[in-house]
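Asks: sequence? don't have it. structure:
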């Protein structure tokens, strides 16, 4: 697995950089943070940048330079002490700068598919436990028959810290429930970090089960995108970079992020999300989510359309 002196040039002191973030257990997408140039460059290149063998870096560099459409795998990882963890959220983010559009496709974590590098079928989120980001990238590419250009991995514990640093995020809640700690009413809900984690983790009280949870994950991602893009307090810069540096890894380096700012920043204007469909079943006493071939072909077409 791989990965200016500002005082002399005050006009370059601040630089907005897009940091595509995996939201929660499940995931996720992008957040814009204002940062001190040198500090941001050091944090991204030395703490967050982790290249992987399954992504051909030089090929992708050319695509980013030419401002071509990109596919980015978002991994939301719930890692425990002494355990690599599993990718509780898998999403494919497609950016099309020609039409200023962004598409986010959620892959149910229990989806049964071939784990590339292992040669047997298992839940797609187990690929990360078996072989980290490299195996996750290869498995998702094989599952959807697509090419991934970048990945972003976020530890969900860092998500809570990030939301707290942003202050709060707001989402439009679709069902009412109480989990013993918080009341979630229907309509706009403002949340800090801990409440956000309760919001995205709830599943048993949702009639749509894991589908409902992934919907909430996408809502939180949008909330972070909007709040992150509007944050202008210089006092938050260092602390946000520290949180991201400790909890986020990506194949994007600082130069890639600067290019995303200039060439892809308007893609957030037209945001579309989609949840892959299928049905649950038990095989040898283990629950799996089966996505039919027709649905896989449909999503393959959706992603290819963005990239055409």
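Replies: That came through fine. The shown structure was predicted, so the numbers you read here are calculated from the model rather than taken from an experiment.

Asks: switch to C-alpha atoms for all contacts and neighbour counts from now on
Replies: Noted.

Asks: right, and residue 290 touches residue 279 too?
Replies: Yes - at 5.4 Å, residue 290 counts as touching residue 279 under the criterion of C-alpha atoms under 8 Å.

Asks: which one of the two has more residues nearby?
Replies: A side-by-side neighbour count of residue 290 and residue 279, using other C-alpha atoms under 10 Å, places residue 290 first with 18 against 10.

Asks: so how far is residue 282 from the more buried one?
Replies: 10 Å (C-alpha to C-alpha, to the nearest Å).

Asks: let's bring in a second model and compare:
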């Protein structure tokens, strides 16, 4: 081609705008994917380190999550840190949660903290309020005692300090709850709560979860509110924008929570059990007022123990069994007890109701 044949500026072909635009879009998408990749990798590493910090086995590790089977997990809310406490404290929140991937369902069963139960592993044989098991023998004794009380397997556990609840709620940006009645929480800070849907910050959520004196249903009403708060936190935690707060959340969880769930378990839960979080059902073990050795207790009837046991076992795909434990034995020794007017309930001499020092 001669110099005269070379195309002039005026007759050159214009650049292909679509092609250039496509390159720009591709570049932007690549940058976004790259940034998301970095964030995800960082989240993955950070979450792994966090779970390592929280991971505290208390016995043989269950394989049910890895096998994608229904499983149970004991949720313990210890009163350590609340009201300035520094000692281990009792587990004032006791919930047996069952997770069933086939039915896409989570079931929360609250156990009243004052329920009479044998502390499994105590020497000599000892019956106390069930919340004392955590203080007396740690999570291991608490898990064994709850499992024996209800005749159900406890596959995993998760313990969190109640004082950390306000931090976690603040980390997720607060929660929305439907408050069933108006009250002033005199014993937990004097906060005022009005009936209806409200947005609660961490301090309010903690007070709302702990109040029981102003509740007409006492500890049973508190159990329902605690389940309500748990569901609200889970709902908020499922929102994509919470990923932006992952460092705060994982840091606070590492400081305040212990569990025998592994990082692999949590990854499997995220992938294979994620649909269960949208279907949460609640239940309670109902007790009867009793007076035992100058202290107020809740005594669960044998019929009630069997009802709750059957419910939990059904969620786990297990057949029902007749509950046969120390509580049933004590019930048989008190045939006329019906829970009215804080009746006396007698414990056989086979057990002590005094904690060993």
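Replies: Structure's in. What do you need? Please read all numbers here as calculations on a predicted model, not as lab measurements.

Asks: Overlay them and tell me the TM-score.
Replies: Between these two chains, after superposing, the TM-score reads 0.86 (TM-score structural alignment, normalised by the length of structure 1); 277 aligned residues with a C-alpha RMSD of 1.8 Å.

Asks: Identify the residues contacting residue 279 of structure 1.
Replies: 289-291 (C-alpha atoms under 8 Å, 6 or more residues apart in numbering).

Asks: Residue 225 of structure 2 now?
Replies: Counting by C-alpha under 8 Å, 6+ apart, residue 225 of structure 2 makes contact with 208-209.

Asks: what's the counterpart of it in structure 1?
Replies: Correspondence of residue 225 of structure 2 to structure 1, assessed by TM-score structural alignment: residue 216.

Asks: what's the mean deviation for the helix or strand its match falls within versus structure 2?
Replies: Per DSSP states H and E: residue 216 of structure 1 is located in helix 209-230. Compared with structure 2 after the fit, helix 209-230 of structure 1 shows a mean deviation of 0.8 Å (mean C-alpha distance after the TM-score superposition for structure 1).

Asks: The next helix or strand after that helix: average distance to aligned residues in structure 2?
Replies: Once the chain leaves helix 209-230 of structure 1, the next helix or strand it forms, by DSSP H and E, is helix 237-247. Superposed on structure 2, helix 237-247 of structure 1 shows a mean distance of 0.6 Å to its aligned residues (mean C-alpha distance after the TM-score superposition for structure 1).

Asks: residues making contact with helix 237-247 of structure 1?
Replies: By C-alpha under 8 Å, 6+ apart, helix 237-247 of structure 1 touches 33-36, 39-40, 43-44, 47-48, 154-155, 157-158, 161-162, 165.

Asks: residues near the equivalent of residue 274 of structure 2 over in structure 1, how many?
Replies: When structure 1 is aligned by TM-score structural alignment, the residue opposite residue 274 of structure 2 is residue 265. By the other C-alpha under 10 Å criterion, the neighbourhood of residue 265 of structure 1 contains 18 residues.

Asks: now swap in residue 215 of structure 1 and tell me
Replies: By other C-alpha under 10 Å, neighbour count at residue 215 of structure 1 equals 19.

Asks: Likewise for residue 99 of structure 2?
Replies: 24.

Asks: now do residue 270 of structure 2
Replies: Residues near residue 270 of structure 2, counting by other C-alpha under 10 Å: 11.

Asks: How about residue 222 of structure 1?
Replies: Per other C-alpha under 10 Å, the neighbour tally for residue 222 of structure 1 reads 22.

Asks: cool, and the one 10 residues further on?
Replies: Here the number of neighbours of residue 232 of structure 1 (other C-alpha under 10 Å) works out to 13.

Asks: Now it: closest residue in space, sequence neighbours ignored.
Replies: Leaving aside its sequence neighbours, residue 232 of structure 1 sits nearest to residue 34 (C-alpha to C-alpha, 6 or more residues apart in numbering; 6.9 Å).

Asks: Can you tell me how far the one you found is from residue 266 of structure 1?
Replies: In terms of C-alpha to C-alpha, residue 34 of structure 1 sits 17 Å off from residue 266 of structure 1.

Asks: No more questions from me, cheers.
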